[in-house]
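Asks: Have a look; sequence and predicted model below, questions after that.
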Amino acid sequence: MLLALGINHNTAPVDIRERVAFAPNRVAEALQAMCDALAIEEAAVLSTCNRTELYTWGEVRSADVLQWLGDFHGLACNALEPYHYALSDAEAIEHMMKVAAGLDSLVLGEPQILGQMKSAYSDATDAGTVGRGLHYGFQQIFNVAKRVRSETEIGANPVSVAFAAVSLAQQIFSDLKEDTALLIGAGETIELVARHLHNNGIKHLIVANRTLERAQLLTNELNGEAILLSDIPEQLPRADIVISSTASQLPLLGKGAVEAALKKRKHKPMFMVDIAVPRDIETQVDELDDVYLYTVDDLRAVIDESRKSREEAAKKAELIVAEGVAQYQAEMRALQAVSTIKAYRQQAEHLRDKELEKALRALESGADAAQTMTQLARALTNKLIHSPTTKLKQASADGRAEVIDISQELLGIDLSKEPSKPH
């Protein structure tokens, strides 16, 4: 059974989402712990700023998965109960396909989620928690997402969280050509923010990151300045705009540091957007009079303006997803027969080997070859049809006509066609 259990931007506020987010360096540990605790062999974790989702393959109750999620993060299960959703089999694969295609994102059709879903699959593969069930499911998901990208306009004129953050900055600062932006982090989201700011003529760009080399890769291209995270307090007074998106599990910017920076700025206002989950900027910063602090949830209004233009494309994408779900279900049903087919073949091969061994012994002892071959064919035929014919007779005696009908279909028998008589 495929299970998808999660908490996302539609079901929970950021202060709940950040408490169940998985640090990248703990994903492998979490996957092994989940498999051990739930007695399953297959699991994957998707953790982004807008969602945390657990995917499992095996016989497991959603209540147990939710309990494990709470335990892992030190939360009471009832604290998560109102905010979670759990889907199984067809509904689970449909949801995962929609997530990968950007149909369930805060930004309809946003492209980053597919890469994040691929990373979730890759991380689980590396951790050894992907088997045939999840592997096949993820491949179908990626195929559907690729079709949505290539066959619809869902990704045309993309409006990402990064774009929304810069748009909000433009609403507050009429002319970015006079402003300095401090970006915290150097991942994909911050790279998009930096490019949007650069394209909109930002006067000066500062990128702070844990490693200087990573920040320099970005700033060298955009004619900006790279600093370490430890340099933020010193450089913060220069920043009119602060946008942060890291994978840190603890806040990087506290109320005291911002308060000190505002004094040096003589209380010139600062605009801040915290895209990270868990958050990079302490919530108490919002208490300061000269700071405009926004979280990823506050960007929804900006994003919703672009949503209408994508809704037609989304309808076509939904049809592609429906086709993908139907194909997945059909192929999963076919896979369910594999074990039966394998066992039936092994049984037939065992009977064949026994009869062949008898025939070879007879030939070695000087028996007539033609007679031995005839006996081999007769014995093998009788052995192969013995069990089915016995069961068919019993079904007929019990009045189970449906078994007779199914058997005719399985065995390729058409009673309307009389077999030709030998001449």
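Replies: That came through, no problem.

Asks: From now on I want contacts and neighbour counts done on CA atoms only, so please keep to that.
Replies: OK.

Asks: OK, contacts around the closest residue to residue 158 other than its chain neighbours?
Replies: Setting aside the residues directly before and after it, residue 158 is nearest to residue 110 in space (Cα to Cα, 6 or more residues apart in numbering), at 6.5 Å. Counting by Cα atoms under 8 Å, 6 or more residues apart in numbering, residue 110 makes contact with 102, 155, 158, 159, 160.

Asks: quick one: residue 110 and residue 376, what's the gap?
Replies: Distance, residue 110 to residue 376, by Cα to Cα, to the nearest Å: 66 Å.

Asks: In addition, the following structure is provided for comparison:
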Amino acid sequence: MPLITVGVNHKTAPVAIRERVAFAPEKMIDALTSLISNNSATEAVIVSTCNRTELYCSIDDVSQANLVLEWLANYHGVSLSDLQQYCYVHADDDSVRHVMRVASGLDSLILGEPQILGQVKSAYAVSQEGACIGPELESLFQRTFSVAKRVRTDTAIGENPVSIAFAAVSLAQRIFADIRHSTALLIGAGQTIELVARHLKEQGVKRIIVANRTLARAETLANELNAEAIMLGEIGDYLSQADIVISSTASQLPIIGKGMVERATAKRRHAPMLLIDIAVPRDIEPEVEGVNDAYLYTVDDLHSVIEENVRARQDAAKAAEQMIEEGVSSYRRVMESRKVSELIVTFRKSAETMKNVELDKALKSIAMGQPPEQVLNKLAHGLMNKLIHAPTRYLRDAGADADQEALNIASSVLGIYEQKDH
């Protein structure tokens, strides 16, 4: 059966459209059931994230792609003409290639981001739970997960950080031999600092202190991560305890000055302190760079790292694309092999039916007292005639059409070789 992908993503549709066709997790099984019961698809998996909504479907005929698109528009109450402006449709190999690229992070907003593979696996599991997946999509997604795993394992697609928050944490990991023994002071409580805090927590940092102008906001983030919350005015009291300082506020004036850092490093007995300033305007005075045992990095330093890492990911993506092409070819071979297997099963059933008909005749003849030798001859003759009937007709038609290629193929299939005079 044909495979299709119907969807919108961050490349083709603005968020105003993407949010209108997004599926709530708690309604996903109902949506899948509706899609299939509507006769738009025979099998379906729906991936719905902030950056994409995609329907991967097995259908009876490629023309049914329009039915899937109509279903998507109707389900969300969106004008079909509006949706068609932003929607894309992939079929067969293009559909296989697309889902493999998505799962491998090659179609993501951030090249190589790892979260999408988990999201695709979750969508597949939901479809399984709703009994909306069958042999076609089962085979496709198992092959897809295998290819995505290979891309992650055999290329550097996800090794180099390409976000400010992750780059900051990665820098800290390079400076300190074991970040798990470190104390981190995070200044600010916005989205970037929240991401930094989560990355640090994932890496097992020993202690996190969150400083913010509004204590309540600092406490909200701190409570989520089992961290401590302080006011900006308390930074001077805590700075000497911090091995890592990462700051990102909207302040128009520096929050940390050279004198504050000098006093802190003196209390630390010159143990190294890493300061990463990712705010614009800067939160940390540039003069801090001259303080012994204090290592200051700015957002520009991180951007240069990120640019290098993006180039590294792009190089890795080339190798990943080749793996995906191999995955598409491998999947196609599996599908073609399955078709042949079905043909073989049908052929064997046909032969079995012929055998049973002739055997039944023979048994009846023996029961009526006919000589066994005569019955066996008749059985063998009947089986032979039935088995060679279709090939004989094919050979005659090919001969009448002077189709030498067909004759050569038939000779090979039937094991017939010309007898040559010697």
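Replies: On my side now, so go ahead. Since we're looking at a predicted model, the values are computed, not measured.

Asks: quick one: TM-score?
Replies: Put the two chains on top of each other and the TM-score (TM-score structural alignment, normalised by the length of the second structure) is 0.68; 333 aligned residues with a Cα RMSD of 3.8 Å.

Asks: what secondary structure does whatever residue of the second structure lines up with the residue nearest to residue 158 of the first structure sit in?
Replies: With TM-score structural alignment defining the correspondence, residue 110 of the first structure maps onto residue 113 in the second structure. Secondary structure for residue 113 of the second structure, judged by DSSP: H, G, I helix; E, B strand; the rest coil, is coil.

Asks: picking that back up, among the contacts of residue 110 of the first structure, which recur in the second structure?
Replies: Shared with the second structure under both residues aligned by TM-score structural alignment, their matches' Cα atoms under 8 Å, the contacts from the contacts of residue 110 of the first structure are 102, 155.

Asks: Check the contacts of residue 110 of the first structure against residue 413 of the first structure and report the nearest one.
Replies: If you rank the contacts of residue 110 of the first structure by distance to residue 413 of the first structure using Cα to Cα, residue 102 comes first, at 48.6 Å.

Asks: for the first structure, longest helix please?
Replies: helix 300-336 (DSSP state H).

Asks: Can you name every helix or strand that that one contacts?
Replies: helix 89-101, helix 132-151, helix 161-172 (3 or more Cα pairs under 8 Å, 6 or more residues apart in numbering; DSSP states H and E).

Asks: okay, those helices, which one's buried deepest?
Replies: Among those, helix 89-101 has the highest mean neighbour count (mean count of other Cα atoms under 10 Å), at a mean of 23.

Asks: mean deviation of the helix or strand that comes right after that one from the second structure?
Replies: Under the assignment DSSP states H and E, the closest C-terminal helix or strand after helix 89-101 of the first structure is helix 112-126. Its matched residues in the second structure lie on average 1.0 Å from helix 112-126 of the first structure after superposition (mean Cα distance after the TM-score superposition for the first structure).

Asks: What residues sit buried inside helix 112-126 of the first structure?
Replies: For helix 112-126 of the first structure, burial by neighbour count (16 or more other Cα atoms under 10 Å) applies to 112, 113, 114, 117, 118, 119, 120, 121, 123, 124, 125.

Asks: and if you look at stretch 38-58 of the second structure?
Replies: For stretch 38-58 of the second structure, by 16+ other Cα under 10 Å, it's 40-49, 51-58.
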